[in-house]
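Q: structural data only, the sequence is not supplied:
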């Protein structure tokens, strides 16, 4: 090699390794010492203990704390309040002052160049806690070793002052009622590390039982512990307190309610805000509600003089008179009044609320991040197979959806405290906390920090992407979602290589369980779809084989899914992971084994529910085989097979399917209206049994009979928002009959029109599933028709599951 070439090689090597070092340069903090000059502020000292304890838990390194700055060969983590930086070396003071200033609760984190020092400076005590939290989220931790990027240079303040989550100690939750004070302390700390500053607790009496088999102590004692824990971190304590009394006007009833509140308010050492929903539960007329709140405020201020009362216009069957009265009271600005809460089952969009109430009245969001259907923000375009199995309260990481929901309305509120029923929404909590701090943070970055801090810094990228993939599993039709097996493979690969600490981590286990569960349902849906098709083919040959043999063979084919599970080892792994989650965090994923409340998180119980029309077909076959004659049986079988046939020139639509939803008129995208207050949504249910949708129709004349799958999902609009469905390419010379299925969760009085012509006046749905009406001929004159449905005032919404538009014979 000649000298010239060698010189270039050396130069190239220096550049290459210099760049590589620059890209990967870190500070080794394994032997670091904490320097902090604060001796008295208990919240700063608590933040220091968070730093020490969380590092020790993860890698066994115990950081010591010094009150003096002294030269050392060891690396330094300097922590302090902004007002104390004059005690730092002068060069560090200048460096801290040179980066952008912070606001309340903000912090600065900076690594001086050519040093082994990290500076963490809080605007106030909370800022110190959140600065330490951000620092912890940046650490690369392995057993016995800890490091951080040398490029840290952060100045950050929260976008919104309210950032928190509801942690109610009651049986309705899917895990919280099994927790000890120590578990609550850790979870509240975890939330604080990601920027939460508020926790909402609940009184012993709500719309729930007083106790459960899981509870370790009485609710009155636990809320005292929750309040104490929050105060130790300097976090705000909110309390959700619904009006569960039977009478708020009679003096004796009022005294009973006030006596209860006195006991509750006295029990908690800290209470900054009281949130009283206007309904859901506890509907009261506004005049009665605000008169009662004034009395409640007197008791509240005996123990918590600075606490404010917030209220929400939540009401299931609202009228304009109710809203006019409610907002009139809000704008009176009572001395005890804190603000308005925007939560589930509020008819008025938050942007309109902001215009109705005074500009100085704050709004707090109460987003439902815990439910996937029958909720404030259901999964858009959800597949029925998932609705049946994952259900309302499954493990539901939705990072992209939650960011979309958050950022659609964040500018109208002062932040949020989420509605949560347990650990199933764990990922969503941390997404919301970070977005309330900075709405522009990419969701993948939040997941990277979540995965690095909670599960494994070594595999944080793979785990973050795997959580993103779980959300993609539930987007669109499951039968054709070829991403589901890929997601399963990603999680299965992680299962084999992550350290044992990750495998025992409940957050990793929740993601892993969803990957297994989704894959099992994906394979089962393919199998059961094929079984149903085979059964239909057998029935279609009944004229050749005879009805008796055809019914027997079809019945056996439909029962095959129940007798022989696909991938039993995948199924068993789901149950094993459910058991692990019950042991570690009290997650109640089954009723029988884990003592879950039915319909509240027990999605593992749904793992084998039919995903095809087997239940309905078996009911039909059982009835048909009892008919006396072969001709009658053949006719009945033919009718069953062609249930959806609209006849020659007709149209059929199942509004749970994407193909039919193209007929639904919507003038606003889901991204702009994720709560569907002004746009249609897909919902699920065939009848009411309490609050939950069920597999059976409960309408008159159909008790005990299984319903077609098509009745289990529908297009829905809420309250009196019009629902419009358009058809074109009709025969202008023909007449038509519309057969429509009204099924769903609500029982509402609805009216139907064709263009502007009445098809039927207000009728009560839930009496029968299917109706038939002639289409007004004047509506057909141009070969197009738009059918419309509206509810009467105070109703909960319009629901349409199926339409047959039948062309009448001339």
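A: Arrived safely. What you are looking at is a predicted structure, and each value in this text was computed from that prediction instead of being measured.
Q: going forward, measure contacts and count neighbours with C-alpha atoms only.
A: Noted.
Q: how many neighbours does residue 321 have?
A: 10 (other C-alpha atoms under 10 Å).
Q: distance check, it against residue 287.
A: 11 Å (C-alpha to C-alpha, to the nearest Å).
Q: repeat that for residue 94.
A: 58 Å.
Q: same deal with residue 8?
A: From residue 8 over to residue 287 (counting by C-alpha to C-alpha), the distance is 85 Å.
Q: where's residue 562 relative to residue 534, distance?
A: When distance is defined by C-alpha to C-alpha, residue 562 is 16 Å away from residue 534.
Q: who has more neighbours out of those two?
A: More crowded of residue 562 and residue 534, by other C-alpha under 10 Å: residue 534, with 16 against 13.
Q: residue contacts, the more buried one?
A: 554, 557 (C-alpha atoms under 8 Å, 6 or more residues apart in numbering).
Q: now it: which helix or strand?
A: Residue 534 is located in helix 506-540, with elements delineated by DSSP states H and E.
Q: buried stuff in the helix or strand following that helix?
A: Following helix 506-540 in sequence order, the next helix or strand is helix 542-545 (DSSP H and E). Neighbour-count burial for helix 542-545 flags residue 542 (criterion: 16 or more other C-alpha atoms under 10 Å).
Q: what's the distance between helix 542-545 and the middle of its chain?
A: Relative to the mean C-alpha coordinate of its chain, helix 542-545 is positioned 50 Å out (C-alpha atoms, centre = their mean, to the nearest Å).
Q: residue 447 reaches residue 466, doesn't it?
A: No: contact criterion C-alpha atoms under 8 Å: residue 447 and residue 466 do not qualify, at 9.7 Å.
Q: what about residue 238, which helix or strand?
A: Residue 238 belongs to strand 236-240, assigned by DSSP H and E.
Q: so what touches that strand?
A: Against strand 236-240 from outside (C-alpha under 8 Å, 6+ apart): 197-203, 227, 230-231, 270-277.
Q: figure out how far it is from the centre of its chain.
A: With C-alpha atoms, centre = their mean, you get 20 Å for strand 236-240.
Q: next one: stretch 555-571
A: Counting by C-alpha atoms, centre = their mean, stretch 555-571 comes out at 31 Å from the chain centroid.
Q: how about the helices in the stretch 201-350 of the chain?
A: 219-232, 251-267, 286-303, 320-330, 350-356 (DSSP state H, counting those that start in this stretch).
Q: quick one: contacts of the very next helix or strand once past the last one?
A: Read it as helix 350-356. Per DSSP H and E, the first helix or strand lying C-terminal to helix 350-356 is strand 363-365. With C-alpha under 8 Å, 6+ apart as the test, strand 363-365 has contacts from 162, 339-343, 354, 412-418.
Q: A further structure is provided below for comparison with the first:
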């Protein structure tokens, strides 16, 4: 239940609290004392004021009365104004209200329990204007609120794969845990020392198990729940020795980690156990877990990653769940699950709750890929970057909120910082406007004097990523807004890492737009040079083409923007260990958040054209060179009466049958999605064959997973004509799949084609398939990886 009424923090008459006395009885629990510490310490950081605390009621002075109902019951009973509201508070709820009685102002921060006290303190801090030697709050502020979701939290993984966490010391983690709690989190999920990651890394300050132990203590000190994500990584869990070794490892961790509320064991991603063995093994783990944490339950997710066995696996999984094992606490809905959440809820025994495990940190190849994203951003930002998506994640959260008891999100570091706080607010109350959360974020974390300006700047960053970058003038407006803020803020704000992340995004976005204009025009000029081959000669035209393309390196555009990105990246590394580059900041890989490493990735087809030029020069005949150059120029030309589609472009996507729109299926479990295979442009990708020199149109594709239909429709073909079709399939090198394409539901164009990286297939379209001039192409997966990806289709009339 959520019942919240609030005035804006900046409305009405402001009440100055700098001389207020803090009233709280001394007989408090450790968690209540912690909540009080959060209040006094966070106020002191921002104002240099120390709130005086007393245990007896102070008369004739302004009072901040803070505590739980249990502790403050005698005092609460004195105030008739809040009696009715107090009775309606649910567990973890709170009430904040200013009361004027007998000429005395009393600001009440009252929690339904110890957690509610903490969340009430958090809300006060979010709404207060905290400046040097000043604490101000709207005198008419009245908030009564109880959480909608039972579970509200985030995963904090101390491992090298993360983009910043691995560089943190315990004090940084505690501050972040505190801040998540201020926005309503009641759960933090930790990882064991051994995961699907390197065991150590260059940034570790504390051994992983020691950090896990300390974090569990910290979490408990705030009265929050400690969850543990524990994957199964051994090769054979039926082997007795493997079982013994794995159980011994868990025994030590469960014994030494002081507080574990629940353990989440994923069915896959990573892990590869058959469903029956997963339940058998979970039962054995539960016995060890309960030796030290008798009330902890094990939660499982059906994240099976094996497309060839998934249906049988899921059938067994659901059968095992409905046998009601005593150790099972509930089910987790996470990335890459085949069963949509509403269907999952209908299949699971109602006695078992469902917890969401949402990926809010990745841009693509993920649970909720960015909708309508420009290829230029995909190429440069990659899968993981600073990615505030407040509007999108509010929508995604609320679309499925009725099917679960809450969320512990998946995170790989600090880049999704805004998303965490938005998601927590939505878990607390789905009716919360996004802008309210972002204003609180700006006011409390960055600068209360620029709350509105910073909040609107954060919101603009999401709009930067909407649609065609060439057409999106918002990007330049956003940069100007952030530049004005950059010039106006105080030095301490300019050093604030959250401000710096927003600033870096604004500069980076604008830099890519400038580059895209420049490099797009260079490519057009380069192709014009190739058009001159028959006049100036093939070799001369190739040289001229290369000279034009080289301008992007010899005369780079917008260097000031580029340099500012480097400066901010370096500052973020110093402040929070953000690893935005491989070279300077020791990120483990370019595709693990090192988006400044890939900042200058070509945004045109220069690599492809360079590669073709090198091949053409090896041709001995001038005529054959001219023919090869013509093929380059007309690579995507279907000829008269033909069709060409690049499925990264809006016009081509209109041919795709999206049975369910993004607004109703943001996870694309019922509809196709855009896929970006950015690794195909990287020469350092692990492969026996290089991928430099492919067209950019092969990087972006239309994709469908599992049984999601992938249908593409062409109309108005010549019923009497003859056509051939070329399909360019793409896929991951380490996850090949087999594909079949059928025309009009009965004519097989090709089948059992293995797709690995890029596979080009030519077929003739049967005349009978063209009888009504319509061509519906349906692509099926015939084995291997769970997806199908089509980058290009070219239909030529013979």
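A: Sure thing, it's come through. The shown structure was predicted, so the numbers you read here are calculated from the model rather than taken from an experiment.
Q: most tightly packed of the helices of the stretch 201-350 of structure 1?
A: Each of those was scored by mean neighbour count; the highest is helix 219-232, a mean of 20, by mean count of other C-alpha atoms under 10 Å.
Q: in structure 2, what stretch matches it?
A: Counting by TM-score structural alignment, helix 219-232 of structure 1 falls onto residues 208-221 of structure 2.
Q: and the matching stretch against structure 1, how far off on average?
A: Mean deviation of stretch 208-221 of structure 2 from its aligned counterpart in structure 1 after superposition (mean C-alpha distance after the TM-score superposition for structure 1): 0.3 Å.
Q: what is the orientation angle of the strand holding residue 238 of structure 1 with helix 251-267?
A: If you take axes from the mean of the first three to the mean of the last three C-alpha atoms, to 10 degrees, strand 236-240 of structure 1 sits at 150 degrees to helix 251-267.
Q: which residues are in contact with residue 766 of structure 2?
A: Residue 766 of structure 2 touches residue 747, counting by C-alpha under 8 Å, 6+ apart.
Q: how close does it sit to residue 747 of structure 2?
A: Separation of residue 766 of structure 2 from residue 747 of structure 2 (C-alpha to C-alpha) stands at 7 Å.
Q: also residue 764 of structure 2?
A: Using C-alpha to C-alpha, we find residue 764 of structure 2 at a distance of 11 Å from residue 747 of structure 2.
Q: same check on residue 83 of structure 2?
A: Applying C-alpha to C-alpha to residue 83 of structure 2 and residue 747 of structure 2 gives a distance of 73 Å.
Q: now that we have the contacts of strand 236-240 of structure 1, which of them are buried?
A: 197-203, 227, 230-231, 270-277.
Q: give me the subset of those lying in strands.
A: 198, 199, 200, 201, 273, 274, 275, 276, 277 (DSSP state E).
Q: corresponding residue for the last one in structure 2?
A: Taking TM-score structural alignment for the superposition, residue 277 of structure 1 sits opposite residue 266 in structure 2.
Q: dump the residue contacts of the nearest residue to that match once chain neighbours are set aside.
A: Closest residue to residue 266 of structure 2 apart from its sequence neighbours, by C-alpha to C-alpha, 6 or more residues apart in numbering: residue 301 at 5.0 Å. By C-alpha under 8 Å, 6+ apart, the contact list for residue 301 of structure 2 reads 264, 265, 266, 267, 268, 331, 332, 333, 334.
Q: was I right about the third one contacting residue 272?
A: No: between residue 266 of structure 2 and residue 272 there is no contact under C-alpha under 8 Å: 9.6 Å.
Q: quick check: neighbours shared by the two?
A: Counting by C-alpha under 8 Å, 6+ apart, the residues touching both residue 266 of structure 2 and residue 272 are residue 232.
Q: doesn't residue 740 of structure 2 lie inside a strand?
A: Yes: under DSSP: H, G, I helix; E, B strand; the rest coil, residue 740 of structure 2 falls within a strand.
Q: quick check: it vs residue 778 of structure 2, distance?
A: For residue 740 of structure 2 relative to residue 778 of structure 2 (C-alpha to C-alpha), the value is 8 Å.
Q: same question, residue 291 of structure 2
A: Distance from residue 291 of structure 2 to residue 778 of structure 2, by C-alpha to C-alpha: 54 Å.
Q: neighbours around residue 545 of structure 2, how many?
A: Neighbour count for residue 545 of structure 2, taken as other C-alpha under 10 Å: 25.
Q: counterpart of it in structure 1?
A: Using TM-score structural alignment, residue 545 of structure 2 sits opposite residue 554 in structure 1.
Q: now residue 622 of structure 2
A: The pairwise alignment with structure 1 assigns residue 622 of structure 2 to residue 630, based on TM-score structural alignment.
Q: who's in contact with that match?
A: 546, 547.
Q: in structure 2, which residue range corresponds to the helix holding residue 534 of structure 1?
A: By TM-score structural alignment, helix 506-540 of structure 1 lines up with residues 497-531 in structure 2.
Q: buried ones in the host helix or strand of residue 583 of structure 1, by neighbour count?
A: Counting by DSSP H and E, the element that carries residue 583 of structure 1 is helix 568-585. Buried positions in helix 568-585 of structure 1, judged by neighbour count with 16+ other C-alpha under 10 Å: 570, 571, 574, 575, 577, 578, 579, 580, 581, 582, 585.
Q: could you check how far the first one is from residue 513 of structure 1?
A: Looking back up the chat, that one is residue 570 of structure 1. For residue 570 of structure 1 relative to residue 513 of structure 1 (C-alpha to C-alpha), the value is 10 Å.
Q: can you find the partner of residue 407 of structure 1 in structure 2?
A: Checking TM-score structural alignment: residue 407 of structure 1 goes with residue 398.
Q: again with residue 106 of structure 1
A: Match for residue 106 of structure 1 (TM-score structural alignment): residue 93.
Q: show me what contacts the equivalent of residue 135 of structure 1 over in structure 2?
A: Mapped onto structure 2 by TM-score structural alignment, residue 135 of structure 1 lines up with residue 124. Contact partners of residue 124 of structure 2, counting by C-alpha under 8 Å, 6+ apart, are 96, 109.
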